[in-house]
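Asks: no sequence for this one, just the structure:
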């Protein structure tokens, strides 16, 4: 203790506390700048990975604790856009399945046979979580072309 009653800290400990304080203030400031967001996507499972084949535009939300709201909004948008994840529903001039097969082909997945498409959501940069929505039919793609699955 010093004569004034203050606690004396070693010189390197003072610098450590200053750096710690600045770091905490910086992290707090930067995290305060981020707007909460919700992302929705369609994925196909392969033997070794999950492949994102479509991503919807971000959905604005109020807080990063709104898992149920994010999941619900994702399900609603994907159901509306894909006719309840019907791979043979038309979106514009192509089927939902054709959009998926085109996305897979663009990522060097040339053949997909008897796979379901699953909906996932991501909240504020967290992990992708299953949105309780799976395609009505299995997906089969042959060199980027959506085809009916005729064998097991």
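Replies: Noted; the coordinates are in hand. This one's a predicted model, so the numbers in the text were calculated from it and none came from an experiment.
Asks: going forward, measure contacts between C-alpha atoms and count neighbours the same way
Replies: Noted.
Asks: Centre of the chain to the lengthiest strand in the chain, how far?
Replies: Determined from DSSP state E, the single longest strand within the chain is strand 37-45. Relative to the centre of its chain, strand 37-45 is centred 5 Å away, using C-alpha atoms, centre = their mean, to the nearest Å.
Asks: Check which helices and strands it sits against.
Replies: Packing partners of strand 37-45 (3 or more C-alpha pairs under 8 Å, 6 or more residues apart in numbering; DSSP states H and E): strand 50-55, strand 59-60, helix 67-82, strand 117-123.
Asks: Can you list the buried residues in the first one?
Replies: Read that as strand 50-55. For strand 50-55, burial by neighbour count (16 or more other C-alpha atoms under 10 Å) applies to 51-54.
Asks: Switch these over to TSV; also include distance to residue 117.
Replies: Below are the buried residues of strand 50-55 laid out as TSV (distance: C-alpha to C-alpha, whole Å):
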residue	distance to residue 117
51	10
52	10
53	9
54	10
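Asks: try it against this one:
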């Protein structure tokens, strides 16, 4: 009886630790020829790891919802503009203190695979100085 309970507990723990099919979404810039993540979006559960188009479509839809169709001046629910949120993320998570005229692109990845461009980008460019967003026209 104890052995059965131990085997069952071990099997349940193993199953809980397994990754389930997941679609991750992110916002990236190309910084000195290197793709850099400037914002992560909450992941989506998907049916399987072959649903690439579904994942890309989910991420593109989420990107457009968050950014008001790609506008860095769009005000989010927390009161920050999208640009301000991205500048803070870039400073805190990527140690990027200065960004100048960076287009932001939406990306998707399936089941921890490679990131793929999902077809959406911002309509304006990202400019940051020490975590503060400002219009690139002020350069």
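Replies: Nice, I can see it. Note that the coordinates shown come from a computational prediction; the quantities given were computed from them, not determined experimentally.
Asks: Can you pull the TM-score for these?
Replies: Laid over one another, the chains give 0.82 as their TM-score (TM-score structural alignment, normalised by the length of structure 2), with 122 aligned residues with a C-alpha RMSD of 1.7 Å.
Asks: returning to that earlier point: and for the longest strand of structure 1, what are the contacting residues?
Replies: Identification of contacts with strand 37-45 of structure 1 by C-alpha atoms under 8 Å, 6 or more residues apart in numbering yields 50-61, 63-64, 70, 74, 115-124.
Asks: which bit of structure 2 covers that strand?
Replies: The alignment of strand 37-45 of structure 1 onto structure 2 (TM-score structural alignment) spans residues 22-30.
Asks: May I see the buried residues of that stretch?
Replies: 22-29.
Asks: And residue 21 of structure 2, how far from residue 59 of structure 2?
Replies: Applying C-alpha to C-alpha, to the nearest Å, the value for residue 21 of structure 2 to residue 59 of structure 2 is 15 Å.
Asks: More neighbours: which of those two?
Replies: Neighbours per residue (other C-alpha atoms under 10 Å) separate residue 21 of structure 2 from residue 59, with residue 59 holding more: 29 against 16.
Asks: ok, for the counterpart of the more buried one in structure 1, nearest residue in space, not its chain neighbours?
Replies: Under the alignment by TM-score structural alignment, residue 59 of structure 2 pairs with residue 74 in structure 1. Excluding the flanking residues, the one nearest residue 74 of structure 1 by C-alpha to C-alpha, 6 or more residues apart in numbering is residue 40, at 5.6 Å.
Asks: How much space separates that neighbour from residue 56 of structure 1?
Replies: Applying C-alpha to C-alpha, the value for residue 40 of structure 1 to residue 56 of structure 1 is 5 Å.
Asks: Over to residue 66 of structure 1?
Replies: 18 Å.
Asks: repeat for residue 11 of structure 1
Replies: 53 Å.
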